[in-house]
Structure formats: C-alpha cells, structure tokens
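Engineer: Need a 3D model of the following:
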Amino acid sequence: MKILLALDSFKGTFSSEEIAQHIKRALPEHMRRACAIQVLSDGGEGFTQVFKSVAGAKIHRTEVTAPLAEKIIAEFVQLGQRAIMETSAAAGLTLVKGALRPDLATTFGVGEMMRAAVEVGASELVLGLGGSATCDGGAGALQALGVLLLDQAKHPIPFGNAGLAALATVDFSPLALPPSLSLLLASDVKNPLLGENGAIKVFGKQKGVMPDEEPYFEARLAHFANLAEAARHQGFRDVEGAGAAGGLGFGMLLLSPFLKSVKIISGFKFVSEFVHLDEQIAQSDVVITGEGKLDRTSFAGKVVGSVARLCQQHRKPCVAIAGLCELSQQDAKDLGIEKVFAIFESMPPSLEKAKADTPSRLKTLLSDFAL
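Structural biologist: I've put the predicted structure just below:
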C-alpha cells in the first residue's frame, strides 16, 4: 500500500511539508510507513519550497521592502540560470503582523527580489503570484525595477493602492532589467485586473478591503491601468491572471515589450510537471490532499482541485484534510473528493491557536482512518 500526501500549505500556519508531517504522525501506525510526501504549490505561499531540495539548487537571501515598508530578508532559489521566487516572500499577507493596510501595502520588495536574481546571473525568472497583502497593481514592483511613476510635481508617488490616485506620468525608459530576460508568472487564478471578477471584487476582502471601500480601490487601479496602458500603447487589464496578487500580474505584463518574453503560466502545472506528480499518483493507492480552507475556489486552478482531477483520471481515491471546510461531503464528492476531514468546525480565535491545536485535533480526527 502507498499513501501519497500531496497538500498545499495551510496559509499563515503550516507549510506544505509541515502539515503533511503532522498528518502522517496522526495516522494509525501501520499507515505511516506507507506514506510518501510531495510538497505542492499553485504559485502562492510555499512555491519556492518545492525547489529548495533539488540537486544543484542555490538558496539566495536578500534584503527587501516588506508590504508596509519595513526591511526583511526574502529567499529565492536559483537552478542554473533560472531563479524561482514567490510574491508572498516579499509582499505576503503573513508578513503583516498588525492590522492589514491594503491602501498602503506595496509590492516594491518583489521588484527588489527580481533585481537581486538578475544580479546573481539569472536569465529567466519564475515568479509565483499569490498570497499577497497588496492591491497596488504591481506599481511598487515596477518602481523597484526603475519604472518612473510620478505625480504632477514629478515626484515618485507613495506606495500602495492609495498612492495610485496621485499618478500623472508613467515612464518605462529607466527600466533596470536586461532585454534578454524571460519572465514566467506562475498564477493560481484567471481573474482580470478590474470588474466583478477582478482583483478588488474577488480578493480585496482577504487583504483587508471593506465592502464600502471597494469602489475607491477599484477606481485607483483603473486610473493606474489607464495611464500605464497609454504609455505602453497596449492593453493587459483583461488578460487572464492580470488580477493575480492584487494586480501584480498586470504590472508584470506591462514589461512584455522590454523583455525577451513575459508569460502567465499555471503555477500548479509548472510544479506538478517538475515533480512528476502524475506518475506519483498513478503509483499510489490513495492520495491525501488539502489546504487551510476548502471551498469552491479550491477547485479553480488550485492544488486541491487539480490533485482531485488527476486522481479521477487515474481512478485513485482522493481524501482532503482542511483547516475549515465550507463544502458538504456530497459537494466534495461531486468535485472528486472521496471524503473531507475538517480540523476545525469554526474559525479559531487566532492563527496561533489554530497552529497549537492542529496536531492534537488531527490525532483525534485520523485515529480510526481507514481506506
């Protein structure tokens, strides 16, 4: 018997590897020996973790600007001339320790990380889009890369979505990236920048945008898009994935005429092909997947839904373990999940409490686990 543990990270609490280890320890003893762990990501938190243990991988640490402008150390992985990095390492929700400030949060650190990768010799950057605390349309990252975003007085605009209101001029000519660079944007979403399906309407709430604030955030993003696209003489706002990471996808797409190539790719597909996940599932008897919160969005290009589809193709049973579950067992079954185990019935009072209670709750939940 072989059990494959193929989970996404549990946002803000456990990495993919950590939660898999907790699940393995909670299973009946005779099953633990049959477990194999495969770290997964769809481009969000934990994306670079997949590649850290690869032979020849170099882990670089560089100082960057965090979402609310404090200095932190971010990591990225270099494999030959390819550098693999994640937005959440420099602009992630988990980096904001106090109240969320989507009006001020910046992607400046992402641009700094990209420049650091070029400085160590990377000719291709793979940037995982996801888990950001930002709604700045990638403006901060562009500023870090040398693009001038100026107000009427020809001063750089302030960081964050709020700063976009002052934007008067966009000038790409000082861009500090080599034209030979290739940029792959690994995204877990297909949302455009604006509108009912856009960055603010769909993802603003999780970044701290209140419902009555949405029109203002949306208007500032639209203002930025209007000026940036006019400077580029090309539109990118409706490209699938432009709304990823608070519009960072859009900001990076604006660089396409200045670089060798800029493409949005499936983050899950990039990872799953790299680790040969299809073969691993084919050789397993049962697959356990999961993420922090299981709902219908889990089946829109994300790890859980993608793993479930592969299991269906190979006719392998797929079980999901989630911190919280907003689906009924029947809903889950209809989406390819044999059974769902929810660690908590309602949201714990804090992430710290969730982290502390998870091991014991898993032990209780899985003590009688049977295939």
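
Engineer: Please count neighbours and contacts with C-alpha atoms only from this point.
Structural biologist: Will do.

Engineer: List of residues touching the top helix by length along the chain?
Structural biologist: Of all segments of type helix in the chain, defined using DSSP state H, the longest is helix 214-232. For helix 214-232, the external contacting residues (CA atoms under 8 Å, 6 or more residues apart in numbering) are 103, 135-137, 161-162, 164-165, 167-172, 194-195, 200-201, 204, 235-237, 254.

Engineer: Among these, which ones are in strands?
Structural biologist: 169-171 (DSSP state E).

Engineer: Among those residues, which one lies nearest to residue 12?
Structural biologist: The closest of the ones in strands among the contacts of helix 214-232 to residue 12 turns out to be residue 170 (CA to CA; 35.1 Å).

Engineer: which non-adjacent residue is nearest that closest one?
Structural biologist: residue 149 (4.9 Å; CA to CA, 6 or more residues apart in numbering).

Engineer: Next up, identify which helix or strand the one you found is on.
Structural biologist: Per DSSP states H and E: residue 149 is located in strand 148-150.

Engineer: The structure of the following sequence is requested for comparison with the preceding one:
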Amino acid sequence: MPARRVVVACDKFKGSLTAREVDEAVAAGILAANPEAEVRIVPIADGGDGTVAALAGAGFDLVPVEVSGPTLEPVAAHYAVRGDLAVVELADTCGLLRLPGGRLAPLTASSRGLGEAVLAAVDGGARTVVIGLGGSASNDGGAGMLRALGARLLDAAGSELPEGGGPLGSLAEIDLSGLDPRLQETEIVVACDVDNPLLGPRGAVATFSAQKGAGHADQELLEAALATYAATVAAATGRDHAEIVDAPGAGAAGGVGFAALAVLGGRVERGVELLLGLVGFAEALAGADLVVTGEGSFDHQTLSGKAPMGVLQAARKANIRAVVVCGRTTLSPAEAEQAGAAQVRALTDLEPDPERCMTNAAELLSQLGGELG
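Structural biologist: The predicted structure follows:
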C-alpha cells in the first residue's frame, strides 16, 4: 500500500540543488505517482553551507545583510530570524564559497564578515544568536569576528594587526574593552559537529587548514600564530589556557569556535540536532508512514554526523521507515541498513554519467520519488 503521509527532509546536493529544491523534486515525483499522498517538505542542514536557506519557510524570515567576505570584499549575505532568535552562517558570509574566483587565502582570509552578521542580528533585536560553523575559508581563530564586534588586536608597537591567521604571530595584546556591551546579554550558541581542540595534532590547523590552501610551511606558521593568539586571549580574559584551547569545538572553522567559546561565552551544540529542533522536525514526523532523506553523496562522512544521519536517527527513534536518495553512495547495503536506511536510491542507478546526474538532478530525483510514492 502506498505511503499516505511522507516527510521529505533532504540536505542540499552540493553544486547542483539546494535542500528545498531536492525536497521539491522528490515530493513532485511522489505526488505524481500517488496524488492521495500527504507530503511534507522539511529542508535540513547541519550548521554549514545552506543552513540559513534551509530555515526559510520554517517560520524564519531571511534578512539581507552586506558583510565583508573572507578577503574583505563586500558580499551580500543573509541571516535568519524568528522572534528574538537569529541564525547566522559562516559559509554564507565569509566561507570558501565567498572567495573571489575561488582563490584560497590560508594566511590572510578573515572571519570578520561573520562578526558583522552577528552584530547586524543584535542590532535587529536578537537575544539569542546561533552561529553555524562549516565551510570556512580562514584560519584566524575567529580574530576577524572579534574585531567586527569591537575587539582590537595589537602588535608590540601598539599598531593594529592585518587581518588573517598569519599575522597573529605578531600579536602582543588583545583589547576587549571595545566589545559591544550587548553581547554580554546575548546568548551565543555554536552549531558545530566537530569536537576538535584549537591546537595540536587534532587542532584547527592540523585537521582543516590543508583544504583551505595551507601548505606545510603555512601550517607551521599558522600553528605558532594560533598558539600566540590563544595565550594572549587567555591573558586578556583570565580564562584557564588549557581549558579554552582544549574545549571541544574550539578548532572548528579555523578556530572561530575558540573565539565564540573563550571570548563570547558561547556554548556548543551538535549542529544537526540543533537545526532539526529549529525546524520542528520531531513534530513533522508525527503520523508519518515514510521519511525520505539524503544528500549529494551518501558515504562514511554522512555517518559521522551530517544532517541526513540526524534524520535517520530521528526516524528510527519514532519507528518510521526511512529511505535515502542521493547522487551517489559508497556505502554497502549493510552499512546503510545499520545507519537506519531501509533503502538507498542513487541518481547513478538511473544515470551512470555523473555529469548528467548533476545537470538533470531534479528530473532524476522526481523519478526516484515516483518509485517511492
């Protein structure tokens, strides 16, 4: 008997479709095959790229804001707001996707734009700001974000340091007296799915800087620079050095997690669980016969805590059958079943050419949806 009530909750297909576009394509296929079905669309994200867009339509309004990109060029971004809760997304403000021409800048890229978005949200009346980390271009320990919020980073001569992670090696003092006082009354929540510390073999530089263009020499410079920065922040805040450096999530997004936790007094929450809560996913599941989730690549990285894994876990908890649609999968049927997927359907099942899968993703997803309907 065809499923009567279906919840479609997919993440984006990177480089092809947004989360909402994926959901709409699958839903169209289900309804074409079974017009009597009740289909509810719930776009999802995990705090990274696409988070703010996924919240549109879940009771959140999108607010346009112009901020500094990772190399300080102006970019048009958005944050999401519902009541006095705002969600800002690093990827949309100063992430890798915002690098002009895609040119990596591991030593000079800045998180300033994220701080500008936080400030805009506070200006708009936000009392709680959720910061979605992921897709960052910078290795600056969140220094750029703090500067946008009023901090000053000075060298031994009392001059302002240039932006980026590289110059932090010359940091002698961080002046926090100019931080916007409203931040003391603002709850800062970091949506993050990694538990890396700031420094060391599992730290921000060792784990994430290579994908931002840092070679071996750059990594040595950045590790030393962040160590100087961390010691200076500890002295300025009076916080225990080891506690703030080793805090789970401090190494997220090139160390932005460190600044949010150590200076802004934020707390870390798992991105997937937090975002599913914000979109009311548990309520959406009530009475459902089937859950459809997925993303571009359903692989071992998905299993480590990405958005579709959160959906599968929620469906299993509610005892609802769940299936996965994806561009491609590298998981065995046993691994998929263990993750909670009763079935996995990939676009490559219908179209072996990966390029055509990307180009015709919506049409192929509708076809898969029709088979599920």
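
Engineer: Let me see the TM-score of these two.
Structural biologist: Scored by TM-score structural alignment, normalised by the length of the first structure, the superposition of the two chains gives a TM-score of 0.87; 362 aligned residues with a CA RMSD of 2.8 Å.

Engineer: one step back: quick one: buried ones out of the ones in strands among the contacts of helix 214-232 of the first structure?
Structural biologist: Listed as buried from these are 169-170; burial here means 16 or more other CA atoms under 10 Å.

Engineer: Now tabulate the ones in strands among the contacts of helix 214-232 of the first structure in TSV and tack on distance to residue 72 of the first structure.
Structural biologist: Output for these, formatted as TSV (distance: CA to CA, whole Å):
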residue	distance to residue 72 of the first structure
169	30
170	28
171	28
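
Engineer: Can you tell me which of the ones in strands among the contacts of helix 214-232 of the first structure comes closest to residue 45 of the first structure?
Structural biologist: residue 170 (30.5 Å).

Engineer: Kindly provide the distance from the equivalent of the closest one over in the second structure to residue 266 of the second structure.
Structural biologist: Correspondence of residue 170 of the first structure to the second structure, assessed by TM-score structural alignment: residue 174. Residue 174 of the second structure is 19 Å from residue 266 of the second structure, where distance means CA to CA, to the nearest Å.

Engineer: tell me the SS of residue 352 of the second structure?
Structural biologist: coil (DSSP: H, G, I helix; E, B strand; the rest coil).

Engineer: just to revisit the earlier point, in the second structure, what stretch matches the strand holding residue 149 of the first structure?
Structural biologist: Strand 148-150 of the first structure covers residues 152-154 of the second structure once aligned (TM-score structural alignment).

Engineer: Stretch 181-201 of the first structure too?
Structural biologist: Stretch 181-201 of the first structure maps onto residues 186-206 of the second structure, going by TM-score structural alignment.

Engineer: now the end-to-end length of the matching stretch.
Structural biologist: 32 Å.

Engineer: In stretch 111-124 of the second structure, which residues are buried?
Structural biologist: Here stretch 111-124 of the second structure shows 111-122 as buried, counting by 16+ other CA under 10 Å.

Engineer: Next, format those residues as TSV and append distance to residue 326 of the second structure.
Structural biologist: Shown next, in TSV, are these (distance: CA to CA, whole Å):
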residue	distance to residue 326 of the second structure
111	32
112	35
113	32
114	31
115	34
116	35
117	32
118	33
119	37
120	36
121	34
122	38
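
Engineer: from the residues you listed, which is closest to residue 218 of the second structure?
Structural biologist: The closest of these, once distances to residue 218 of the second structure are taken by CA to CA, is residue 111, at 18.0 Å.

Engineer: That closest one touches residue 147, doesn't it?
Structural biologist: No. Residue 111 of the second structure is beyond contact range of residue 147, at 9.1 Å (criterion: CA atoms under 8 Å).

Engineer: picking up where we left off before, next, the mean deviation of the longest helix of the first structure compared to the second structure.
Structural biologist: Superposed on the second structure, helix 214-232 of the first structure shows a mean distance to its aligned partners of 2.5 Å (mean CA distance after the TM-score superposition for the first structure).

Engineer: which one is the corresponding residue of the first structure for residue 263 of the second structure nearest to, not counting chain neighbours?
Structural biologist: Taking TM-score structural alignment for the superposition, residue 263 of the second structure sits opposite residue 255 in the first structure. Distance criterion CA to CA, 6+ apart; nearest residue to residue 255 of the first structure, sequence neighbours excluded, is residue 262 at 7.2 Å.

Engineer: Provide a list of residues in contact with that neighbour.
Structural biologist: 182-185, 252-253, 255-256.

Engineer: Could you rerun that using 10 Å?
Structural biologist: Taking CA atoms under 10 Å, 6 or more residues apart in numbering, we find residue 262 of the first structure in contact with 124-125, 181-185, 252-256.

Engineer: so it sits in a strand?
Structural biologist: Yes. Counting by three-state DSSP, residue 262 of the first structure is found in a strand.

Engineer: What distance do you get for it to residue 105 of the first structure?
Structural biologist: 24 Å.

Engineer: re earlier: which residues are in contact with the match of residue 170 of the first structure?
Structural biologist: 143, 146-147, 151-155, 160, 229, 232-237.

Engineer: can you do 8 Å?
Structural biologist: Residue 174 of the second structure neighbours (CA under 8 Å, 6+ apart): 151-154, 232-233, 236.

Engineer: got it, and residue 39 of the second structure?
Structural biologist: 5-8, 27, 31.

Engineer: How about residue 311 of the second structure?
Structural biologist: By CA under 8 Å, 6+ apart, the residues touching residue 311 of the second structure are 9, 276, 293.

Engineer: rewinding a little: can you mark which positions in the match of stretch 181-201 of the first structure are buried?
Structural biologist: So stretch 186-206 of the second structure, judged by 16+ other CA under 10 Å, has buried residues 186-200, 203-206.
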